[in-house]
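**Student:** How does the following fold in three dimensions:
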Amino acid sequence: MKKIIIIAATLFLITEGYSQTTLSLQESKDLAIKNNVHIKNSALEMEMAQEVKKNAFTNYFPKVSATAFAMRAMDPIIKFNMPGGNLPVYDGNPANLATATEFAYFPGLNLQLLDRATVGLLNITQPIFVGGKISNGNKLAQLGVDVKEKQQQLSLNETLLKTEQQYWQIVVLQEKEKTIAQYEALLNDVSKQVKDAFKSGLIIKNDALKVQIKQSELRTNKSKLQSGKQLAIRQFCQTIGIVYDSALVLQEDLQNIQLPNTYYTDIEAALPNRAEYQLLQQSVKAEQLQTKMKRGDYMPQLAVGAAGYSFNSYYEGTNTTTNGLVYGTVSIPISDWWGGSHAIKEHKIKEQIAENTFNDTKGLLKLQMEKAWTDVNESYRQIIMMEETVKQTDENLKVMQTSYNSGVVTLSDLLEAQALQTETADKLIEAKTQYQLAISTYLQVTGTSREVKNMR
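**Tutor:** As a prediction, this is how the structure comes out:
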């Protein structure tokens, strides 16, 4: 039975090991790119812009329209009734008209037309010149595609940054679990020593209670940490588009810390690569094209066309009538020129506003990159200081442990040294995490990939 239990336990542990999901940072990014809803919607918006561009291109081709009309009236639309009778025969002399001696009999006329008819019309129009609105419209459509492409890149960058931030937040919780485990082991050792000393009558019960209180606090903090970790994992799974996995383990750790210079990018070189910078450039171009489009509204428009029609009234003795024609049109909006000049000036002002916004935002983007670089360096300095502090608390704990074993210091002093060592270890983990987050932000605002930088 004992062998069976051992085998069953071993199989359970193996199964648990294989069911555990482990993700690296790059794998998490790949999943986010594949599954994130914002990225999917951004791709669909890109497709929409492509369709708008294709639609604008069709304006270069002739416009063909066909119309068919059929009608049946309750009464004929045209009615004409002329009574019959003897009509004087006119010999050409007006004097004889009133005293005519010869007559011709007219039987009368009752005419009813258009109680039913069908009409077919085909029209083809080819614009020759419409003030450049077709060509500029196509340029605007292409600009719309470019803008959506940059917005798609922005959405991708934001999602990847969010993925990295959530990834490192879970990593820090994993690292804190290790710290808690170490602290728990220290408390268990102290608890064993205290229990032995209490049984031997070397210490009072109050010392044993102090250790129990610390263990109770540790259990509470451990429970809070586990709850926070599970919530963070849920949020992370939502971001990268996978089913929630409570056993998810992230592969990266905080051991290998690269120097800040590894990630440095020249600001002037990075600025043109920013999607925000490129979007501002496109906004200026869009205003310029809008001005040209508005100017086209007040320019002559020339078009040629051809039309054909077919008419059938369905009366006996009549045939279907068909005909065709070619034509040209010239439209000159003379009365609109006065008001149009002000509309064009309005668009020129909008161009200037877009230029001013572009120039101002360039400076803001540079400041953003400079601040991100400052944050990277400051975070790294925090790591250096905390590593030195951790060394000091480790050494302090060793001294306190030796002194307690020798009876030089009290149990409270030892417990305080253990708590201080755990606290500084946690702060070091947080400092390393902030450094990773600062790097992620810096790479995002400089348009650089972490993977490319790590290859240097």
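
**Student:** Could you use CA atoms for every contact and neighbour count after this?
**Tutor:** Noted.

**Student:** just the helices in this structure please.
**Tutor:** Along the chain, counting by DSSP state H, helices occupy 2-19, 25-35, 37-57, 133-199, 205-240, 267-270, 275-296, 337-405, 411-445, 450-454.

**Student:** which residues touch the last one?
**Tutor:** Counting by CA atoms under 8 Å, 6 or more residues apart in numbering, the neighbours of helix 450-454 from elsewhere in the structure are 262, 263, 440, 443.

**Student:** Second chain to compare with the first, below:
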Amino acid sequence: MRKCVLCGVLLLLFGKMVSAQQALSLQECRDLAVKNNKELRIAEEKIRMADYEKKAALTKYFPQISANGAYMWNQKALNLLDMGQLSSSLASSLGGLAQLPVVQQTVGAINDLQHLDIQNVWVGNVALVQPVFMGGKIVTYNQITAYAKELAMSMNDQKLQDLLYKTDETYWQVVSLVNKKKLADAYVELLRKTDEDMAALITEGVATQADGLSVKVKLNEAEMAQTKVNNGLALSRMLLAQLCGLPLTDTLTLADEQLDNFPVEERTTSVDMNQAFMNRNELKSLDLASKIYKKKERIVLADLLPTVAFSANYFVTNPNLFNGYKNDFAGMFNLGVIVRVPITAWWEGSYKRNAARAETRIRQLEWEDAREKIELQVNQSVYKVNEASKKLAASNRNMENAEENLRSANLGFEEGVIPALNLMAAQTAWFSARSTLIDAQIDMKLTQVYLNKALGVDLQENK
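**Tutor:** Reported below is the predicted structural model:
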């Protein structure tokens, strides 16, 4: 029998893994996740978009200037008089005098005056419109775009914190599975050595075949559990690699894979509920949404109020009629005031305003509901943190007892005073105690992560 079975198991369990890859700390994983996450890039683009829309809304305060131009070709020109009929009338009235050069020149001059060349028509216009009073719509629209930018920034912060907390959660899950793998490997190795020792005892006639089969059953169960842990660890590493923006084929080594010096003090956690209400981005977003819908009520009201605008125009045409009919460019400007008074819009507008008020009340109720849920979530998280602390302390005490029990069982088995079934029971108890301790250690980390998330703690500021 080997007297150092327990020592070998502990060395295998707590030994450091040899890896050529540099171990990633939790903060390094966070930084990689922030750097490579595409959803954060989308959120940043939404902030830029909201900023541009805010700047676009600001331009509504300034005059709107536009220029228009048109060209038209006509098949025929215009003749105001029927020159053939005019010539006939003159001939019948004047007789031979109609052929005099003076009369013919007069008829030609009349023909030139009544002939309007409109085959090529050019029209140009430059218009300026300056809003004077739009029912408050421009001011309200600028306020809405300002809130929309704040909302986009709040949503970006929310996505950032969700990503960081997801990275923390996955990081500690990988650490948990790494230690579960070490434990499973150690337990399988322990059972294999027990199986070898049992085979030797059967050969010597000290143990029975039933004892040997019992060990083999335990070994098979342990190997199946080992396979499940290996698969779970591989998938968890892939998820962490995906969050960090690294190739899924990379085998990540984490700096906190060793749980040797884990704090075990039992403590009671208490929190300030107002901290969560002030920090949670969900409440900030819902509050901004409520303000936006409140301003939309003002937009609906603005559609029911009179509007006043100042206008200035400059027109240019070819041909023009400003000083007779001429085929050249000439223009003029005009100034005016545009007033629009809605009359029948009040009927429809009253319903639209009531609908806008209903939307505002919906957002307010959503805010109140979210506040109640956050309060419940924070209280649940506090209870879980305190429970995890007590569970960790109990697991450490249980682990000490299991190690002492396994040491005594090994000594008794080596001396032949304890049967194989008792040894396997001690091994199983040790395995269960160690597994429970790992769960308790990781629960301490995860419950604190969930509590920080419930409180809205900014992980970027708490590096």
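
**Student:** Now render the contacts of helix 450-454 of the first structure as a markdown table, adding distance to residue 314 of the first structure and neighbour count.
**Tutor:** Listed next are the contacts of helix 450-454 of the first structure as a markdown table, based on distance: CA to CA, whole Å; neighbours: other CA atoms under 10 Å:
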| residue | distance to residue 314 of the first structure | neighbour count |
| --- | --- | --- |
| 262 | 89 | 11 |
| 263 | 85 | 20 |
| 440 | 80 | 24 |
| 443 | 79 | 22 |
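
**Student:** Would you format the residues you listed as TSV with distance to residue 420 of the first structure included?
**Tutor:** Below are these laid out as TSV (distance: CA to CA, whole Å):
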residue	distance to residue 420 of the first structure
262	33
263	33
440	30
443	35
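
**Student:** Provide the aligned range in the second structure for stretch 126-146 of the first structure.
**Tutor:** Aligned using TM-score structural alignment, stretch 126-146 of the first structure spans residues 130-150 in the second structure.

**Student:** quick one: terminal-to-terminal distance for stretch 113-120 of the second structure?
**Tutor:** 18 Å (CA to CA, to the nearest Å).

**Student:** That one: how far from the chain's middle?
**Tutor:** Averaging C-alpha positions (CA atoms, centre = their mean, to the nearest Å) puts stretch 113-120 of the second structure 66 Å from its chain's average.

**Student:** again with stretch 204-224 of the second structure
**Tutor:** 55 Å.

**Student:** related to what we said a few turns ago, show me what counts as buried in the match of stretch 126-146 of the first structure.
**Tutor:** Residues 130-135, 137-150 are the ones in stretch 130-150 of the second structure that count as buried (16 or more other CA atoms under 10 Å).

**Student:** before we move on, back to that, nearest to residue 176 of the first structure among the contacts of helix 450-454 of the first structure?
**Tutor:** Taking CA to CA as the measure, residue 176 of the first structure lies nearest residue 440 of the contacts of helix 450-454 of the first structure, at 21.1 Å.

**Student:** and the counterpart of the closest one in the second structure, what is it in contact with?
**Tutor:** Residue 440 of the first structure maps onto residue 449 in the second structure, with residues paired by TM-score structural alignment. For residue 449 of the second structure, the contact set (CA under 8 Å, 6+ apart) comprises 165, 168, 169.

**Student:** residue range for stretch 399-410 of the first structure in the second structure?
**Tutor:** Against the second structure, stretch 399-410 of the first structure falls on residues 408-419 (TM-score structural alignment).

**Student:** Residue 80 of the second structure: neighbouring residues, count only.
**Tutor:** 10 (other CA atoms under 10 Å).

**Student:** From residue 422 of the second structure, how far out is the residue nearest to it when sequence neighbours are not counted?
**Tutor:** Nearest non-adjacent residue to residue 80 of the second structure, counting by CA to CA, 6 or more residues apart in numbering: residue 114, 5.1 Å away. Distance, residue 114 of the second structure to residue 422 of the second structure, using CA to CA: 127 Å.

**Student:** again with residue 225 of the second structure
**Tutor:** Applying CA to CA, the value for residue 225 of the second structure to residue 422 of the second structure is 22 Å.

**Student:** on that earlier part again, the residue nearest to residue 80 of the second structure: what's it in contact with?
**Tutor:** 79, 80, 81 are the contacts of residue 114 of the second structure under CA under 8 Å, 6+ apart.

**Student:** ok, of those, which one's closest to residue 194 of the second structure?
**Tutor:** Distances from residue 194 of the second structure to the contacts of residue 114 of the second structure, taken by CA to CA, are shortest for residue 79, at 120.8 Å.

**Student:** Select the longest strand from the first structure.
**Tutor:** strand 116-129 (DSSP state E).
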